[in-house]
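Trainee: Generate a structure from the sequence data that follows.
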Amino acid sequence: MTINCKGKLVDLSIPKVMGILNLTPDSFYDGGKYKDEGAILNQAENMLAEGATFIDLGAYSSRPGANHVPEDEEKKRILPVLELLLKHFPETFFSIDTFRSSVASQCLEMGAALINDISAGNLDPEMFNVVARFQVPYILMHLKGTPQSMQKKAVYDNLTKDLLLYFSEKIEKAHALKINDIIIDPGFGFAKTLEQNYHMLYHLDIFQTLNKPILIGLSRKSMIYKALKSSAKEALNGSSVLHGIALLKGANLLRVHDVKEAQECITLLETLKANA
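Mentor: Okay, the predicted model is just below:
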């Protein structure tokens, strides 16, 4: 199970880690942490040293109820940082966390390697065409509504079946445009209640029937710290536990704040499988 990133094949049959680099002032865990060039470069270097295969750059906070960010502001936040990172780490695969096709297009022109779209094209129908034009991997996440409205839309006839239908339709559309490198993300915390999140994780292996790599974004989310009655800052251990479960159920890519710990989860699970 491979994807093509800038002419290089990345094998996802052995799970990989995607490090999160938020460029927003209001993200739920690390908002406003990386404000200057030194902090940004240091964090990127640390994540790569700890085993990250990808670094995901986001300039629009998608936490529940987050403020809407104008398109110009998103570009102002992300374009200079991408330029800086590509200058210092030209071989790194940078993912762009955006639902806007114009942001995606400019970042891909600069040298970004893949697009991570929380809306799978629903918030900007032109996104599919941009991805098709650049022929880069496309992460399709499940979301109902917008970051501002999604928590009011956590209503499903059958959660798993509804998501399978959603992804089947998105994959068909992508294939029609000759987008072949597709990764699916069930969207933990996006238009789902705490109970729905755990139901989805328990049945995660069902999504392997789509025959696409599965990305999991669980890191330090409220489904962990609310269940533990703690906080995002105290949710590292819980994140590792759920990452292990996700890997056992077929996850191929872990999108995380804490790269070292996620990589250790993968190493231990791969060791377990090798000695089964």
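Trainee: going forward, measure contacts between C-alpha atoms and count neighbours the same way
Mentor: OK.
Trainee: Which residues are in contact with L85?
Mentor: L41, A44 (Cα atoms under 8 Å, 6 or more residues apart in numbering).
Trainee: Can you say which helix or strand has it in it?
Mentor: Assigned by DSSP states H and E, L85 falls within helix 71-88.
Trainee: Only the buried residues of that helix, if you could.
Mentor: For helix 71-88, the neighbour count (16 or more other Cα atoms under 10 Å) marks E74, K75, I78, L79, V81, L82, E83, L85, L86 as buried.
Trainee: F134 versus the second one, what's the distance?
Mentor: Spelled out, it's K75. 19 Å (Cα to Cα, to the nearest Å).
Trainee: Likewise for the last one?
Mentor: Here the distance between L86 and F134 works out to 18 Å (Cα to Cα).
Trainee: what does the fourth one give?
Mentor: From L79 over to F134 the distance is 18 Å, taken as Cα to Cα.
Trainee: Next, the second sequence, to be compared with the first:
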Amino acid sequence: MRITTRNKTITFGPRPLVMGILNVTPDSFSDGGRYSQKEALSAQVRTMLDNGADLIDVGGESTRPYAEPVSEHEELQRVLPAIACIRALHRTIPISIDTTKAEVARQGLQEGADIINDVSGLRFDPAMVRIAIDYQAPVILMHMRKTPKDMQDEPVYDDVVQEIIDFLAERISWATAQGLDREQIIVDPGLGFGKTVIHNLTILKHLGKFKNLGCPLLVGHSRKGFIGKLLSLETQERDLATALLSSYCATQGADILRVHDVEKTVQAVRLHEAIILAP
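Mentor: The predicted model follows:
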């Protein structure tokens, strides 16, 4: 399985690819405000590259529970320098732009990003799918209940796994009807986005079912609140648990793991790969 951008082909193999999270926001739940200065931003990018990141995801608008939206101008002011910084340090590493705004995606792709990561599943901005098609950009379609501002207000499902699969199948169908190549679509069940602790655990238990959609599978479990609630850990204490979950997700067929601490997850998935490839 592979996806193709304008300039490169990304191939999925026996181990998941590790996507490093680069939040350039003042209010993200984990690292808000840490990389607003150029020196800190460059240092973090170098750390992720040195630790073996396969992709880097740049986000300029927090999608934590109850987050307020930011203006298009403000988001662009945050993400474009970050993309330029990554490209100055590494010319070819795939970059995804984490946004629900078509104009932010367009300018991000022009600046050097390769992939659109849309947590709304192409629902919030009708122009987004055309940007993806025009720029030959793969798209990550994520499931989210409502919006970040109200997604955690009493989330209820009859069958959380099947309902998410149905949602993603509908989004794939809609996107391909608009002209997006199905082979350019990545799916994400959206852990933590309008889900309770039990919902998240159920999704992880049945993660392999999402492979039936026929698209690469991304899992964004890093430092999520359900880890903290289960293990009584503060946000910055959750990287070991995240790496353990990364290893589990690898066994369930995940293709991309989106994480804050690249080093620990790279170690986890390389061990997984070594076991898979052993005689």
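Trainee: After superposition, what is the TM-score?
Mentor: The TM-score (TM-score structural alignment, normalised by the length of the first structure) is 0.96; 276 aligned residues with a Cα RMSD of 1.3 Å.
Trainee: picking that back up, could the buried residues of helix 71-88 of the first structure be laid out in a markdown table, adding distance to K8 of the first structure?
Mentor: Output for these, formatted as a markdown table (distance: Cα to Cα, whole Å):
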| residue | distance to K8 of the first structure |
| --- | --- |
| E74 | 29 |
| K75 | 27 |
| I78 | 24 |
| L79 | 24 |
| V81 | 23 |
| L82 | 20 |
| E83 | 21 |
| L85 | 19 |
| L86 | 16 |
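Trainee: just the residues you listed now: which is nearest D157 of the first structure?
Mentor: Closest approach to D157 of the first structure among the buried residues of helix 71-88 of the first structure (Cα to Cα): E74, at 35.1 Å.
Trainee: ok now do the closest one, which residues does it touch?
Mentor: A59, Y60, V103.
Trainee: now those residues as CSV including neighbour count and secondary structure?
Mentor: Shown next, in CSV, are these (neighbours: other Cα atoms under 10 Å; DSSP: H, G, I helix; E, B strand; the rest coil):
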residue, neighbour count, secondary structure
A59, 25, coil
Y60, 27, coil
V103, 19, helix
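Trainee: how about those residues in CSV, adding distance to G250 of the first structure?
Mentor: Output for the contacts of E74 of the first structure, formatted as CSV (distance: Cα to Cα, whole Å):
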residue, distance to G250 of the first structure
A59, 29
Y60, 29
V103, 31
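Trainee: between those residues, which is closest to I266 of the first structure?
Mentor: A59 (27.9 Å).
Trainee: For that closest one, give its distance to L86 of the first structure.
Mentor: 17 Å.
Trainee: Can you show me the strands along the first structure?
Mentor: Secondary structure of the first structure by DSSP state E: the strands cover 2-5, 8-11, 16-22, 54-58, 93-97, 114-117, 138-141, 182-185, 215-216, 253-256.
Trainee: For I206 of the first structure, find the nearest of the ones you listed.
Mentor: Judging the strands of the first structure by Cα to Cα, what sits closest to I206 of the first structure is strand 182-185, at 12.5 Å.
Trainee: What range does that closest one cover in the second structure?
Mentor: Following TM-score structural alignment, the aligned partner range for strand 182-185 of the first structure in the second structure is 185-188.
Trainee: Go ahead and name everything in contact with the matching stretch.
Mentor: So stretch 185-188 of the second structure is contacted by 3, 138-143, 168, 172, 215-220 (Cα under 8 Å, 6+ apart).
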